[in-house]
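**Q** Sequence and computational prediction follow.
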Amino acid sequence: MIKKTVLITGASSGMGYAATQLFAQQGWQVYAGARRVNNIPVGTGIHPLSLDVTDDDSRKNFVQAAEKEATLDVLINNAGYGEYGPLEEVSLEKVRRQVETNLFGAAELTKLVLPRMRHQHTGRIVNISSLGGDMYSALGGWYHVTKHGLNVWSDVLDTEIRQFGLRSVVVEPGGTQSSWSDIAMGSIEKNVVPDTPYRSLIDGTLSVIQRVGSHSAATSADLAKVFYRAATDHKPKRRYYFSFSDRMMSRLARVHPGIFHQLIISMAARAAR
């Protein structure tokens, strides 16, 4: 029996780490890529590979390593991070890095696997976006731009590749019990200028996040199961969510944008007091 093959980016931590373990446990050949290759899980069927999704040679080497398998069944574009801070103060250099990682990296890796998948007449691209692709909040502007862009890019790709028996779908995680939020919030202080006029908004936002925490959020293992459904459903959905509440928050932002905007304005005003 031919084992299925999945390529997973951002496999050294969080959801990517958990997804690497889950797919391997299910008998898949897993090509797991990350810059910190030593942090990628090990085990039967797991092939840890160094991968910088912003580097052309690194992307090509990653895909070429997996092409020796009988099939390339799924690419999970999971690598990404949040560059947070006031839009006025985040440097263009960091903006470019954010877009190259969260959007362009996924697009270029996808271009590398599509010829093989098209030849097979089967294959799936699973793009790990965020509720932040439909929603938004103060201080997360450029992150939201990349995830909204990823959503639209995935939808357009899906319309183009269905004729070949392929699909492109989106997973939108909400709050997650991982280090992602701490890293993203930590980037705020690195992006603000001395005596920033946004200090009260920043401090208030960080205080709210610390109080609320992520105790009720999904675990990385929970989200890995959503990844697996998105990769294996016989009739894949356009969007995948962990919970009903995540789905409803996304719907609120899309269907009632005026109401959602007023909600975010109110939250920002309270944080800035």
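**A** Thanks, I have it.

**Q** rest of the way, CA atoms for contacts and neighbours
**A** OK.

**Q** what sits against residue 167?
**A** Going by CA atoms under 8 Å, 6 or more residues apart in numbering, residue 167 touches 123, 124, 125, 158, 161, 236.

**Q** On the three-state scheme, residue 137 is what?
**A** coil (DSSP: H, G, I helix; E, B strand; the rest coil).

**Q** Leaving out sequence neighbours, find the closest residue to it.
**A** residue 264 (6.1 Å; CA to CA, 6 or more residues apart in numbering).

**Q** From the contacts of residue 167, pick the one nearest residue 185.
**A** residue 125 (29.1 Å; CA to CA).

**Q** That closest one: which element?
**A** strand 123-128 (DSSP states H and E).

**Q** May I ask which two of the contacts of residue 167 are separated the most?
**A** 161 and 236 (13.8 Å).

**Q** Tell me, how many residues neighbour the residue nearest to residue 137?
**A** 15 (other CA atoms under 10 Å).

**Q** and if you look at residue 139?
**A** By other CA under 10 Å, neighbour count at residue 139 equals 22.

**Q** One more: the one 5 residues further on?
**A** Counted with other CA under 10 Å, the neighbours of residue 144 add up to 23.

**Q** next up, a second structure to put side by side with the first:
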Amino acid sequence: MEKQVVLVTGASSGMGRDFALRLLAEGYVVYGAARRAGRMQEIRDAGGFVLSMDVTDEASMAAGVDDIIRRHGRIDVLINSAGYGQYGALEDVPLDEARRQMEINLFGLARLTQICLPHMRSRKFGKIFNISSIAGRFAAPLGGWYHASKFALEAYSDTLRLETAPFGIDVVVIQPGGIQSEWADIAAEEAQRLSGRGVYAGLVAKLFKLQASQSKGSAPRVISDLIVKALKARKPKTRYHAGFMASPVLFLRSLLSDRMFDRMLMLALK
């Protein structure tokens, strides 16, 4: 049976890199894509292909997909993993930076999906994994624009699933909890940069204190396990979650009222 061809964005670090390496080990043909192509030598050494791709640059996305089709004639699996967390109080985050958050976490993902879909539809087969977050199910202080991007991604994914199912395409949402990566440090640095000195400085300090007191998160492998599980399932679930605090937070969000959940969050930041 011909090996399935996988495109993974955000493959230069964190979960994206782990997805690419894990699927290479599982026998897939893997293309790792990221802006920082020089940081993907490990993927190349493991037998994968490397693409320089920026999800805010349509030309680079189209060229990357064309390269895959030229070499292999197909894209079976798209893993939309590129993203970051724009933190800072909503009053302080410049709207240009908020727009960039939405562009990378949602609109770039959506455009790459549009480019890949005709190739999947023509073969009546495809699997699209959108890497959301448990932050797509609840909102916390200082992460407003990140939460907004993930809430939107959840709704986008639900509609995409309904529209593409008749063409043999599965859309799966992955909701990581806390995962070991550069993400948390970058988010905290952004919160400090934008809100660390103003009226929200106390909240930022509490965020740093909470971050320091907690585990750095689960290993990326727990999320890669979900990807492999869904790929091997005859009929994958629409959503999977794993990682530090993922299950308890999602359970409490479903159980508690808004006010009670607010109180729990603010107590955690005391």
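**A** Received the coordinates, thanks. Just so we're clear, the structure is a prediction, and the values are computed from it rather than from any experiment.

**Q** Please state their TM-score.
**A** Superposed pair, TM-score by TM-score structural alignment, normalised by the length of the second structure: 0.93. Supporting alignment: 266 aligned residues with a CA RMSD of 1.7 Å.

**Q** before we move on, back to that, tell me the first helix or strand C-terminal of the strand holding residue 125 of the first structure.
**A** helix 141-161.

**Q** hang on, the earlier thing: which of the contacts of residue 167 of the first structure are still contacts in the second structure?
**A** Checked against the second structure using both residues aligned by TM-score structural alignment, their matches' CA atoms under 8 Å, the contacts of residue 167 of the first structure keep these contacts: 123, 124, 125, 158, 161, 236.

**Q** which residues does the second one contact?
**A** In this structure, residue 124 of the first structure makes contact with 73, 74, 75, 166, 167, 168, 169, 231, judged by CA under 8 Å, 6+ apart.

**Q** in the stretch 151-270 of the second structure, which spans are strands?
**A** 169-176, 239-242 (DSSP state E, counting those that start in this stretch).

**Q** How many residues are close by the alignment partner in the first structure of residue 176 of the second structure?
**A** Using TM-score structural alignment, the partner of residue 176 of the second structure in the first structure is residue 173. By other CA under 10 Å, the residues close to residue 173 of the first structure number 26.

**Q** now the nearest residue to residue 173 of the first structure once chain neighbours are set aside: how far from residue 102 of the first structure?
**A** Nearest non-adjacent residue to residue 173 of the first structure, counting by CA to CA, 6+ apart: residue 130, 4.9 Å away. Distance from residue 130 of the first structure to residue 102 of the first structure, counting by CA to CA, to the nearest Å: 11 Å.

**Q** same deal with residue 60 of the first structure?
**A** Counting by CA to CA, the gap from residue 60 of the first structure to residue 102 of the first structure is 17 Å.

**Q** what does residue 4 of the first structure give?
**A** Counting by CA to CA - residue 4 of the first structure and residue 102 of the first structure are separated by 26 Å.

**Q** Of these two, give the one with the bigger neighbour count.
**A** Under the neighbour definition other CA under 10 Å, residue 4 of the first structure and residue 102 were set side by side, and residue 102 has more, 26 against 17.

**Q** what do we get in the second structure for that one?
**A** So residue 102 of the first structure corresponds to residue 105, using TM-score structural alignment.

**Q** Might one say that its match is in contact with residue 98?
**A** No. Distance between residue 105 of the second structure and residue 98: 10.7 Å, which falls outside the contact criterion (CA atoms under 8 Å).

**Q** The helix or strand where residue 119 of the first structure lies packs against which elements?
**A** Using DSSP H and E, residue 119 of the first structure maps to helix 105-120. Counting contacts by 3 or more CA pairs under 8 Å, 6 or more residues apart in numbering; DSSP states H and E, helix 105-120 of the first structure packs against helix 56-66, strand 74-77, strand 123-128.

**Q** Look up how far residue 110 of the second structure lies from whatever residue of the second structure lines up with residue 56 of the first structure.
**A** Alignment note (TM-score structural alignment): residue 56 of the first structure maps to residue 58 of the second structure. Plainly put, residue 58 of the second structure is 11 Å away from residue 110 of the second structure if you go by CA to CA.

**Q** And those two? Which one has more around it.
**A** The neighbour comparison of residue 58 of the second structure against residue 110 (other CA under 10 Å) goes to residue 110, with 20 against 15.

**Q** what range in the second structure does stretch 125-141 of the first structure sit on?
**A** Going by TM-score structural alignment, stretch 125-141 of the first structure sits over residues 128-144 in the second structure.

**Q** I should have written stretch 73-89 of the first structure there, sorry.
**A** Counting by TM-score structural alignment, stretch 73-89 of the first structure sits on residues 76-92 of the second structure.

**Q** tell me how far the ends of that stretch are from each other?
**A** End-to-end for stretch 76-92 of the second structure, by CA to CA: 42 Å.

**Q** rewinding a little: which one, of the helices and strands packed on helix 105-120 of the first structure, ends up nearest to residue 8 of the first structure?
**A** Nearest to residue 8 of the first structure, of these and by CA to CA, is strand 74-77 at 4.8 Å.

**Q** The closest one: average distance to aligned residues in the second structure?
**A** Compared with the second structure after fitting, strand 74-77 of the first structure deviates on average by 0.4 Å (mean CA distance after the TM-score superposition for the first structure).

**Q** Show residues contacting the very next helix or strand once past that strand.
**A** For strand 74-77 of the first structure, the following helix or strand on the C-terminal side (DSSP H and E) is helix 92-99. The contact list for helix 92-99 of the first structure (CA under 8 Å, 6+ apart) reads 80, 81, 82, 83, 142, 143, 146.
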